[in-house]
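Peer 1: okay, predicted coordinates and the sequence, questions at the end:
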Amino acid sequence: MYLRTTQRKNKNGTTVRYVQLAHNRRVDGTTQAEVLHNFGREDRLDTDGLRRLVASINRYLGEDGADAAASAAGGGLEVTGSRPLGAVWLLEGLWRHLEIDSALARILGARRFRTDVERVLFALVANRAIAPASKLSAAEWAGRDAVIPGLQAMDEDQAYRAMDLLVEADAQAEVQEAVFFAVANLLNLEVDLLFFDTTNTYFERDEPDAGETPFRTYGKSKDHRDDLPQITIGLAVTKEGVPVRCWVWPGGTSDQAILPQVKDDMRDWKLGRVITVVDRGFSCADNLAYLTRAGGHHIAGMRMRDGGDLAEAALARQGRYQQVRDNLRVKEVKLDQAPGRRFVICHNPAQEERDRHHREEAIKRIEAELERIRAQRERDAKRATTPKARERAEAAHVRAECALIEHPTLKRWLRTSKNGRLAIDRAKVKAEERLDGKYLLTSSDPHLSAEEIAVGYKALLEAERGFRDLKTVLELRPVFHRLEHRIRAHVLLCWLALLLIRVAERRTGQTWNRISTQLGRVHEVTLTGDAGQITQTTPLTPEQAALYRDCGIKPPPRITAADPS
């Protein structure tokens, strides 16, 4: 295949040349030229088109000179930058739509800073939602790896300064209150039912904080890391899963001591009729009494195995279950010894089957292990011929029994018999059978039905889902801060990120992972050439456009900047 030229003479005597793309074919033993494409007259030839063809062929072959040819073909225009924009643009739209920027502006007041604090805080929140990293890495990400509208670059010191301003003088409570009412009004949230729960996050260090009131200290960890210092985090969410407030306490703070502060903080917002839903860890009498002060109400889970006389009396009452859903039946009972309180027993048939199966498997394991220890003890008794040998054998048997009775799941079914040997506690097994698939709720609200109490309590899973996303999607830990106010600011940034992604999920009906993956493919591309510089975004796919539309956010413009030389 080659380029060739042909010519012909005009009537006026001039000669015209034509350029063609041709290749040779053998026909009946002779070679003939076959024209594949006519490029036209040589004096009217599209030379730029030929250069682009040459550049395309060179790129395919990997030959040198391809970039130069492409540059010449494009008039010197080349790509000088490309950064993802789509996910940040969505978060930016939600940030402004929920009036978080206005709330921060009111709190920061008329103070002037050399850095736009609101933009830096948004960059930290966006980084936590899209590519969680340390504050140093987040500063680099915001300046080089992502497009943050209104912020060209930032450094680590600016990030820390913005975090300090966020939590100074109790500003964090003002931020959360302002954001909450903006979110509640814009999203039309039902805030008469608020769910509250706590979790822990630990620090990769050996020693707790020093001083009389340490912040990072040891306690009972819900992550099963009692060996590491920790803090306690509280989260209040609506039944739609939208987080409305978060709290941070020193590690080891008991759940029983937390609820009065939560109640008082929420009362300051003057929400009207609010029913607080809490788990079994908060259901002591003092906490429940505190929740009913000033006209408040509660729905609380109760401990059944060690819940005291009230739980035992409620479970002993007879009554007929009401079918609520395929996997849920409810029965309300009233107790004379607890006036003003309602008790609802919930029964899940599927969970009952699972509980029975797990218990039977545990009993089988215990029986097999006890039989093994008994058989081994008999064999060793026959083999041991000296007192020292019998002593060593018995010590081994005791160690095996100790390992069994200290097992985290099996020990509950064991008891020590009169002869000092381990045995299965059959009375405990029988008592547990009547609790299979059941849980007990109590409420102070006289207007809720038993079904509403049960369904409302099940929605408490939204708070647990929020904690799960804080620790996985947003990577709350590892926490790289050591000062208390920086730790509080870090948790608050994670809460703001959780708020934004929850709103995006609620409006689109898709997970944040899917949303960020799709919108992460929208880039802002910078082209530089002899005529100047232009910045534009890549075209949106139908799915990407639908995500912006569902969230009520205008998509980014095709041309975001133009700078002619």
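Peer 2: Right, received. Where do you want to start?

Peer 1: can we go C-alpha only for contacts and neighbour counts from here?
Peer 2: Will do.

Peer 1: hmm, H23 is touching H37, no?
Peer 2: No. H23 lies out of contact with H37 (C-alpha atoms under 8 Å); the separation is 10.1 Å.

Peer 1: compare the two (neighbour count), which wins?
Peer 2: H23 (14 against 11; other C-alpha atoms under 10 Å).

Peer 1: mind listing what's buried along the helix or strand encompassing the more buried one?
Peer 2: Per DSSP states H and E: H23 is located in strand 15-27. Using 16 or more other C-alpha atoms under 10 Å as the test for burial, strand 15-27 gives Y18, V19, Q20, A22.

Peer 1: stretch 202-219 too?
Peer 2: Y202, F203, P208, D209, F215, R216, T217, Y218, G219.

Peer 1: how about the strands of the stretch 451-565 of the chain, start to end?
Peer 2: Using DSSP state E, counting those that start in this stretch, the strands of the stretch 451-565 of the chain run over 523-529, 532-537, 559-564.

Peer 1: the structure to be compared is supplied as follows:
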Amino acid sequence: MFVVEKAARGRRYLYLVETVREPGGRVRQRILQPLGRKDILKQSGALDRLLQSLGRHCERSIILSDIAAGTIACRRIGAPLLFGRLWQRVGIADVLHNRLAGRGFEFDVERAIFVTVLHRIMVSGSDRACERWMEDYEIRGAEGLALHHLYRAMAWLGEELPDAEQAGATPFAPRCVKDQIEEELFARRRDLFSELSVVFMDTTSLCFHGRGGETLGRRGHSKDHRPDLNQMLLAVVIDADGRPLCTEIWPGNTADVAVLLPVIDRLRSRFAIGRVCVVADRGMISQATIEGLEARGLEYILGARERSDPLIREVVLADERPFTPLLIERANGAETELRIKEVSVAGRRYVVCRNEAEAERDRADRQAILAGLERQLKRGDKALIGNSAYRRYLRRLRDGDGKPGPAFEIDPGKAAEEAKYDGLFVLRTNARITPLQAVLRYRDLLAVEELFRRTKALLRTRPIYHSSDAAIRGHVFCSFLALLLQKELATLCAAKGVKIEWANLLRDLDRLQQATIEKDGKRIVTRTHAEGQVGRVFQAAGVALLPPHFREHPG
């Protein structure tokens, strides 16, 4: 039923009508009740009284209209419902409560950590911004939390353990509360069939605009290209399923090649694992590192330095045996063409791989650089030598040739030398696996690089306002927990065939809102409709979408 307006004899009349379908299939409107002249109804107030009377029977529609118009305050419920369920499923809440037993905090530390992690997932803002941000969300148990509570929770996560519990600490970092949490989370999901025989590890640097704690903030090789700032080093270790296992943090002046062995020793003691195959990038390799891995009886798959290692450049890559072509089917149904061969030199086993698609991209990139270089040379070459992309292809002209013009020219030999490395990478391994298995495991290291891209987005809080090492470690650990929840959700959705578009999902979650209104002695709770991906993602994660659209409570 609905109200229509019709004109008759120069007047406007309102009618209550309904739509009916006649036997022939024709649809027409049937008048149920004339309401009267529109101008008289408005002047007498009868129209307003009619609407108020109807409103008593359609409160939800009116409330939702007020929510859309912004006249009723509401709170967002999508993210707390979804990630709160995952928080319980992974076991983080239980582990935190176990760790907090006997501690005399006057606020709910577990809720403070959950709020911080949820904030890191949704907006990746500073912890200072989190205090205002959480006011817009319906987060159970977060009432009364303030900024100093969040800071104290961070400091507790990074708090050093007593001296009696420091067994297994690395030379660069002590054992902390967050280490115990990582170990207990792993133990909760470990069973007789769990295997941690392959671990992937990579590092990055995170810079500070401030001092960076008592010991963490130091000057060193900056992967953020900010050598003027203090920094710390962050390592993320994941298992063969791509699940984050733990994080390690060191002062910013620690060399990558110095950390691999201490971290592996610590992993073996922390997670009670025996056989380990370490997969790491070339930046973490030194001869001493390889000798240390072999002395421990550990397997490894390590990226090698094709350009700077003379043995690889002059012997391994010069090997004339043919490549074996292989087609690898990817998860999206596409295929990757690889050419692989194994080369043994002085008892060392190397696997050389050429990716044809990446080789074509490298060739196209080089041609674009050379074309740009040629154009720049015609305009002048004073600034070229400072451009690293250009410099590798330049050579200086001989002095005294008497010719005006540029002092540099393109060196065809350097361009040809660079072409030899298109799409090429070399691995060194002692693992008892086929060359293809070694390549595929090494390519899984890309999952760590993807984690780092997401970690840096989650850590987009610079300048970090924490001034103690403990609070900084806790701050980073909250990003680790956020990654753990994202991985759990991705796993559950993949099992149900649901593909997540993260940016869209976060926006859809924020659109799911709830309002509570006191009306006519009743307390009414209502929410907006689930839009976009929310319904399918909630179903995949086993989340009940509460509250119902409309619910009344006694006044």
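Peer 2: Arrived safely. Note that the coordinates shown come from a computational prediction; the quantities given were computed from them, not determined experimentally.

Peer 1: what lines up with D127 of the second structure in the first structure?
Peer 2: Alignment note: D127 of the second structure maps to K135 in the first structure; criterion TM-score structural alignment.

Peer 1: switch the buried residues of stretch 202-219 of the first structure over to CSV; also include secondary structure.
Peer 2: CSV is the format used below for those (DSSP: H, G, I helix; E, B strand; the rest coil):
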residue, secondary structure
Y202, strand
F203, coil
P208, coil
D209, coil
F215, coil
R216, coil
T217, strand
Y218, coil
G219, coil
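
Peer 1: tabulate those (a markdown table), appending distance to I553 of the first structure.
Peer 2: As requested, these are exported to a markdown table (distance: C-alpha to C-alpha, whole Å):
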| residue | distance to I553 of the first structure |
| --- | --- |
| Y202 | 37 |
| F203 | 38 |
| P208 | 45 |
| D209 | 45 |
| F215 | 41 |
| R216 | 41 |
| T217 | 43 |
| Y218 | 45 |
| G219 | 44 |
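
Peer 1: next, format the strands of the stretch 451-565 of the first structure as CSV and append mean neighbour count and distance to Y457 of the first structure.
Peer 2: Formatted as CSV, the strands of the stretch 451-565 of the first structure follow (neighbours: other C-alpha atoms under 10 Å; distance: least, C-alpha to C-alpha, whole Å):
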stretch, mean neighbour count, distance to Y457 of the first structure
strand 523-529, 19, 43
strand 532-537, 18, 46
strand 559-564, 12, 48
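
Peer 1: to E432 of the first structure, which of those strands lies closest?
Peer 2: strand 523-529 (58.6 Å; C-alpha to C-alpha).

Peer 1: circling back to that earlier point, what's the closest of the strands of the stretch 451-565 of the first structure to G86 of the first structure?
Peer 2: Across these, closest to G86 of the first structure is strand 523-529 (C-alpha to C-alpha), at 6.7 Å.

Peer 1: residue contacts, the residue mapped onto S283 of the first structure from the second structure?
Peer 2: Superposed on the second structure with TM-score structural alignment, S283 of the first structure falls opposite I285. By C-alpha atoms under 8 Å, 6 or more residues apart in numbering, the contact set of I285 of the second structure is V257, L302, G303, A304.

Peer 1: mark which of those residues are buried, thanks.
Peer 2: Going by neighbour count (16+ other C-alpha under 10 Å), those have L302, G303, A304 buried.

Peer 1: T409 of the first structure belongs to a helix?
Peer 2: No. Assigned with three-state DSSP, T409 of the first structure falls outside any helix and is coil.

Peer 1: any idea how far the aligned residue in the second structure for it lies from H466 of the second structure?
Peer 2: The alignment partner of T409 of the first structure in the second structure, by TM-score structural alignment, is A389. Separation of A389 of the second structure from H466 of the second structure (C-alpha to C-alpha, to the nearest Å): 38 Å.

Peer 1: which of the two has more neighbours?
Peer 2: Set side by side, A389 of the second structure and H466 show more neighbours around H466, with 20 against 14, by other C-alpha under 10 Å.
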